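Asks: got a predicted structure here, sequence first:
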Amino acid sequence: MEINEEEWELINDDGFVYKRLKRPRVHPTAAAAQRPDPEAEAKAYRERKKTVLLKLKTKYQQEIHHWEDLSNTLKSLQDRTQNQPPPTILQDQTVSFSQENSSDSSYQELTHTLLAQVEAQEATIYEVSRLCDVAEALCSAEEQRLMQPYIDLPVWRPSPQELMTSLLEE
């Protein structure tokens, strides 16, 4: 292979002198003809940006809707526990029990108050437990969604021949 001296150029880089192959020179009009239209590029960029922003908006709207549902559930739980009157069946049993064993009305009122508090706490614990189950289900679904691409990798296929075939393909 014969190297022509005209293909090389002498470069002086801050005192360090060396030769390198010449770069092809492009005529300015040819370079302008090769470039895509800047307006078309800008339009394509705006379209890509618009689709990305619309996807992001949809994602955030779904998340906001989910948080609003959880907030409304929590508010209804708080309202029920604060405004919940004690059940009448248990009150009647407590009243008859209190009248038989004690004539003092202060014991009766204390019993009703404590019973109402315990029932309100029971309802609160039930609702919080239900909300925890919902949160746990959401976390499990998200974890499964994040793990699925790794589970689907060809490394986990049962036969070594399939693994080697998939590795050779990629």
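Replies: Now that the structure is in, tell me what you want to look at. Numbers count the residues shown, from 1 in each chain.

Asks: make it CA atoms for all contacts and neighbour counts henceforth
Replies: Noted.

Asks: how about the helices in the chain?
Replies: For the chain, applying DSSP state H gives helices covering 28-34, 38-83, 88-101, 105-151, 160-169.

Asks: got these as a markdown table, with mean neighbour count columns?
Replies: Listed next are those as a markdown table, based on neighbours: other C-alpha atoms under 10 Å:
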| stretch | mean neighbour count |
| --- | --- |
| helix 28-34 | 9 |
| helix 38-83 | 12 |
| helix 88-101 | 12 |
| helix 105-151 | 13 |
| helix 160-169 | 11 |
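
Asks: of those, which is nearest residue 12?
Replies: Of all these, it is helix 28-34 that lies closest to residue 12, at 25.3 Å by C-alpha to C-alpha.

Asks: where's the closest one relative to the chain centroid, distance-wise?
Replies: Computed by C-alpha atoms, centre = their mean, to the nearest Å, the separation of helix 28-34 from the middle of its chain amounts to 47 Å.

Asks: what's the answer for stretch 42-51, then?
Replies: Centre-to-centre, stretch 42-51 and its host chain are 25 Å apart (C-alpha atoms, centre = their mean).

Asks: next one for the comparison:
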Amino acid sequence: MAATAGGGDGDAWEICNDHGFVYKRRRVVEQDDDEDDAAAAAPSSTPAPPPEAALRRRRCQALLRLRAKYLNELSRWESLSSDILAPLPAAPAAPPRPPSDPVAASPPPGSSSSDLDVVDGLLVQSEVTEQLLKRLSQACEEINEFCRAHEAALVDAVAELPVWGDPRELMNSLCSPADQPVPGTD
């Protein structure tokens, strides 16, 4: 992943491509000491997996986490939609009330029982509409709460970036140990 560039031995640079992030750094001087190679090889008894396999495994795990997240979100949306689309309970039929006032209970002259049936039907329809609107407003509140939580998570993720911290710490994390200035020599 690194290509060499530069002039002499003391000024050797290499260009590194780290998953799409391209940068230039000083070339690390490799020691040809056989003792150092033997000492470095002794502690690691198991060979490291090839970088492609590790990258593939990491990518697969990230995709599985993303899939689980999307499935969870889909199940939440399905439950919300099923709550909205569920049939409303039928309005209980009101038992006929005995007239307490015979004059007030009698239909006005000129109106028929079909008019009263239409009014009762419209009343039931308005109650069903009221229940539907309550469900929709409840679903909207849940969706708004979900959006607020998602927005808060995004704001927290951006606020935790190292760019917002101490500039010296940021520079130290970006520089290699050889390039870091010694404190007090500025």
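Replies: Yes, it's here. Please read these numbers as outputs of a predicted model, since none were measured by experiment.

Asks: distance to residue 10 of the first structure added to the helices of the first structure, as a markdown table?
Replies: Listed next are the helices of the first structure as a markdown table, based on distance: least, C-alpha to C-alpha, whole Å:
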| stretch | distance to residue 10 of the first structure |
| --- | --- |
| helix 28-34 | 23 |
| helix 38-83 | 36 |
| helix 88-101 | 102 |
| helix 105-151 | 53 |
| helix 160-169 | 45 |
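
Asks: quick one: closest of those helices to residue 17 of the first structure.
Replies: If you check each of the helices of the first structure against residue 17 of the first structure by C-alpha to C-alpha, helix 28-34 wins as the nearest, at 28.5 Å.

Asks: specify, as a residue range, where that closest one falls in the second structure.
Replies: Per TM-score structural alignment, helix 28-34 of the first structure has no counterpart in the second structure.

Asks: and if you look at stretch 119-131 of the first structure?
Replies: Mapped onto the second structure using TM-score structural alignment, stretch 119-131 of the first structure spans residues 127-139.

Asks: the aligned partner of residue 76 of the second structure in the first structure and residue 134 of the first structure, how far apart?
Replies: Correspondence of residue 76 of the second structure to the first structure, assessed by TM-score structural alignment: residue 66. Distance, residue 66 of the first structure to residue 134 of the first structure, using C-alpha to C-alpha, to the nearest Å: 11 Å.

Asks: spatially central residue for the first structure, please.
Replies: In the first structure, the residue lying closest to the centroid (C-alpha atoms, centre = their mean) is residue 142, at 7.3 Å.

Asks: map it across to the second structure for me.
Replies: Taking TM-score structural alignment, the alignment pairs residue 142 of the first structure with residue 150 from the second structure.

Asks: my guess is residue 170 of the second structure contacts residue 162, does it?
Replies: Yes - between residue 170 of the second structure and residue 162 there is a contact at 6.6 Å, judged by C-alpha atoms under 8 Å.

Asks: show me what contacts residue 147 of the first structure?
Replies: For residue 147 of the first structure, no contacting residues are found, by C-alpha atoms under 8 Å, 6 or more residues apart in numbering.

Asks: give me that answer again for 10 Å
Replies: For residue 147 of the first structure, the contacting residues are residue 141, by C-alpha atoms under 10 Å, 6 or more residues apart in numbering.

Asks: gap between it and residue 141 of the first structure?
Replies: Distance, residue 147 of the first structure to residue 141 of the first structure, by C-alpha to C-alpha: 10 Å.

Asks: over to residue 50 of the first structure?
Replies: Distance of residue 50 of the first structure to residue 141 of the first structure, given as C-alpha to C-alpha: 29 Å.

Asks: same check, this time on residue 129 of the first structure
Replies: From residue 129 of the first structure across to residue 141 of the first structure, the span is 18 Å (C-alpha to C-alpha).

Asks: with residue 151 of the first structure instead?
Replies: From residue 151 of the first structure over to residue 141 of the first structure the distance is 14 Å, taken as C-alpha to C-alpha.

Asks: go on, residue 117 of the first structure?
Replies: Remark: distance between residue 117 of the first structure and residue 141 of the first structure (C-alpha to C-alpha) = 36 Å.

Asks: swap in residue 43 of the first structure?
Replies: Residue 43 of the first structure is 38 Å from residue 141 of the first structure, where distance means C-alpha to C-alpha.

Asks: ok so, going back, to residue 18 of the first structure, which of the helices of the first structure lies closest?
Replies: Smallest distance to residue 18 of the first structure across those (C-alpha to C-alpha): 27.4 Å, for helix 28-34.
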